[in-house]
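# Fold the following for me, if possible:
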Amino acid sequence: MCACFNRAFSPPTDQQRAKALGDIYQLSDDIRRAVTIGIDECFLPFPVPNEGDWVSIHAEQGQTVQQFERTKRTVPHSRAPSLESICDFSRPFFPGCQLEILPRIDFTDFSKHLQTGNRINPYTKQPQYLTSFIIGHLKKMKRRERKNDRRELFCIGVTMADIYPAPGWNFVYGLASINDGIGIYSFSRLDPSFPDIATAGPCTDEERILMLKRAISVFVHEVIHLFGVEHCIYYLCLMNGAETEKEMDGQPLYLCPVCLRKMYLASGKEKKHFNVIQMYTEISDLCKRFHFKDELAWYENRLNLLNKIEDN
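Purely as a prediction, here's the structure:
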């Protein structure tokens, strides 16, 4: 996963960030305050990339709120992070939506007859599975087993198996079929012991917290993609692209003003449920529960600032 260094990228200016956020005067008071108050105090501008960072390799143009509005959108491994914990942390990001954990499936069975879909990665010497076969199975499962298709926005598979999208690729963290509302995401490389997971033994507390934080970041990031939100280049943000786990670890577990407004727009008729103070409060409580100290400090500071301005 390498390419030439993209020397053409320059971080957006204040004017470009303001343009990306768009006209805020028609917004409800809650979302307007959340995307305008104390921005310089709480959100760091997107930095000049280092060689090897995501935007130094990939030509990201950025997606403004206005462009987003025009986008057509579809409405047990021993060291695996807890799926229940991932869902608990993810719920506040999607007000008005319900997250349901479906029964476990063994995709190794249905890929056995498609031998070209399985391979041993030449670098890690570990088995890998082709994403298209898994997504195809999830599509069939969604059509066959879900009785109220209009009620279901997305069907998302998560796995601790390593995956790849095409023969020329080393690996991929995840892949989505946005038009079908289907995604498959792998947490295998989020484990610090990868590729020697089988012999690593139980997680330490530090590893458990790191893996859970990475898994939540990947899951929420990729689900937000399914709403039509592209990678962010305006601030340090949950929706920044990441080429490596190290780059991922440097990114926050919160949405910048531009992406927060996009999710507000994506909530459609559920805007009545989109209460930023409530969202931040719930996430803050979850940060405390999962011992995400840096994230807890950010959310508490943001809440204090927003509540202070409201009181005045």
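
# contacts, neighbours, all on C-alpha from now
Fine.

# got the buried residues for stretch 9-22?
Using 16 or more other C-alpha atoms under 10 Å as the test for burial, stretch 9-22 gives 9, 11-12, 17-18, 20-21.

# Contacts for it, please.
Contacts with stretch 9-22, where a contact means C-alpha atoms under 8 Å, 6 or more residues apart in numbering, come from 45-48, 55-56, 59, 63-66, 233-234, 257-258, 261.

# likewise stretch 102-112?
So stretch 102-112 is contacted by 117-118, 133-134 (C-alpha under 8 Å, 6+ apart).

# Let's see if you can find the most crowded of the contacts of stretch 9-22.
Tyr234 (29 neighbours; other C-alpha atoms under 10 Å).

# Check whether that residue really touches Gln63, as I assumed.
No. Look at Tyr234 against Gln63 with C-alpha atoms under 8 Å: they stay out of range, at 9.1 Å.

# what ranges do the helices span in the stretch 1-150 of the chain?
Here the stretch 1-150 of the chain has its helices, by DSSP state H, counting those that start in this stretch, at 14-21, 29-36, 39-42, 54-57, 65-69, 83-90, 107-110, 131-145.

# right, so of those, which gets closest to Lys293?
Nearest to Lys293, of all the helices of the stretch 1-150 of the chain, is helix 83-90, at 14.6 Å by C-alpha to C-alpha.

# please give me the structure for this one as well, since I'd like to look at both together:
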Amino acid sequence: MKPSYEYKECATDGLYQKNVTKKKVYHNTLSNIKKKLGCVDKNLCATDQVFYSVILQDDSPCQCEKEALEQVQDMHIQSPKTAKFKKLTSCPEVLSCQSFKQWKSTMSMNFFNRFLDGMKFQVDRLKLYFLPIGPFPDCINSFQLKGTGMTLIQGLCEFLRLFFNGCEIVLLPMLDISSFPCKRRKHCSTGKEQYLVGDFFPKLKSMLPKDGFGIVALSWHDLYPSDDLNFVLGQANANYYSCVASFGRFDPTYVKGFQGRKNGIAVEEMQDIKKVGGKLIWKLMKVLAHETCHVFGVLHCWSYECLMNESHSSAEALQQPLILCPLCMKKIQHALSRWPKTKNLFQIKKHLASLAKFLKAVLAEETELTEGKKTCEWIEDMLKLMMAVPSVQL
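All right, here's what the predicted structure looks like:
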């Protein structure tokens, strides 16, 4: 399939001059997916190889190809029923697609910077430090995750330990947000105080112990990324080895988009969180996992429906899966299995099985949270597929 190009016309001195902007599009075809994935490590266990083979054996056309074939052949092409990962409908520009090779090159520079900062490399396993940024209200401090006996913060640490299988999670004492020299503002619609997320990173980097790979911070307060943007659920900066996620408070951005009171939002819809429920926990897990993957240098995914898809609203973020596609999974597996002194700590089968068990326990009584149930069902189907095939040729 030939590359796609965009052509834009611009007016110059009363004459129309064609301004050709060449933007090569990276179509989600099997050949391009293979290029982004690179060679799969044949030393992986058989079940892990099956996980990657799912996309290597999926030759279903991308949406652009479907439309072209339908116009020419007047037929509808469907993805095979065995496909476990759904391709995104739009094909991204090539520069937006981070291949495994590009990721390794980026992280080589990241490790060089760590060397200059005096970070330790010879560790038995990678270590992430979890920092709660308070103060938190009583409903958060007194909450316990059902089926675990853990506090909410402890449960989130356990989730990260299971998701980044083989990584050690160390919980740091809570730090008051007043300790951070952050720029502040009042939300234009709600009047609630917000903090500029980028101002957290220098201090977080200075707090990271020399044996840590990164620091994951969780704040109760609203965050915003820049003066012209409304809010942000979380943000990461791999150069500062850190990320920040926010509980977020109930304000118009979580209810009816970005229009605020212009949409007639009632005052009670802008009240702070007073009860911890399944949807809040689900959002926290997804935001924390997403931003922590950014700390590992993984960029947004533009090929499959994946945890690393970009989102522009809280509603869109909630709809994204809590699963890494093989293109993103390979980067995390390599990081957790090859960088520490103890090799092969991360196994996909263990990652999926422990994640499903944890989600079932935490979300057991959340009947309305269909996303969690769908995720557990998907994991069970994938585990059955991985176990059914003893070996695969890659």
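
# Would you mind listing the two of the contacts of stretch 9-22 of structure 1 that lie farthest apart?
Longest span within the contacts of stretch 9-22 of structure 1, C-alpha to C-alpha: Ser56 and Arg261, 26.2 Å.

# tell me the contacts of the closest residue to Cys157 of structure 2 other than its chain neighbours?
Distances taken as C-alpha to C-alpha, 6 or more residues apart in numbering put Ile169 closest to Cys157 of structure 2, at 6.4 Å, once the chain neighbours are dropped. Contacts for Ile169 of structure 2 (C-alpha under 8 Å, 6+ apart) come out as 127-130, 157-158, 160-161.

# neighbour-wise, which of these leads?
If you count neighbours using other C-alpha under 10 Å, the busiest of the contacts of Ile169 of structure 2 is Leu128, which has 26 neighbours.

# That one against Asn165, yeah?
No. Using C-alpha under 8 Å, Leu128 of structure 2 is not in contact with Asn165; the gap is 11.8 Å.

# before we move on, back to that, overlap between the contacts of Ile169 of structure 2 and structure 1?
Of the contacts of Ile169 of structure 2, the ones still in contact in structure 1 (both residues aligned by TM-score structural alignment, their matches' C-alpha atoms under 8 Å) are 157, 161.

# Among the contacts of Ile169 of structure 2, which one sits closest to Cys139 of structure 2?
The nearest member of these to Cys139 of structure 2, counting by C-alpha to C-alpha, is Cys157 at 18.5 Å.

# mind listing what's buried in the longest helix seen in structure 1?
The residue-count maximum for a helix in structure 1 (DSSP state H) belongs to helix 205-226. With burial defined by 16+ other C-alpha under 10 Å, the residues of helix 205-226 of structure 1 counted as buried are 207-226.

# and the angle for that helix with helix 83-90?
60 degrees (axes from the mean of the first three to the mean of the last three C-alpha atoms, to 10 degrees).

# picking up where we left off before, closest to Leu229 of structure 2 among the contacts of Ile169 of structure 2?
For these, the nearest to Leu229 of structure 2 is Phe130 (26.8 Å; C-alpha to C-alpha).

# hang on, that closest one is in a strand, isn't it?
Yes. Secondary structure of Phe130 of structure 2 (DSSP: H, G, I helix; E, B strand; the rest coil): part of a strand.

# The residue in structure 2 that Ala215 of structure 1 lines up against: what's it in contact with?
Matched by TM-score structural alignment, Ala215 of structure 1 corresponds to Leu284 in structure 2. Leu284 of structure 2 makes contact with 156, 245-247, according to C-alpha under 8 Å, 6+ apart.

# same deal with Ser90 of structure 1?
216, 219-220.
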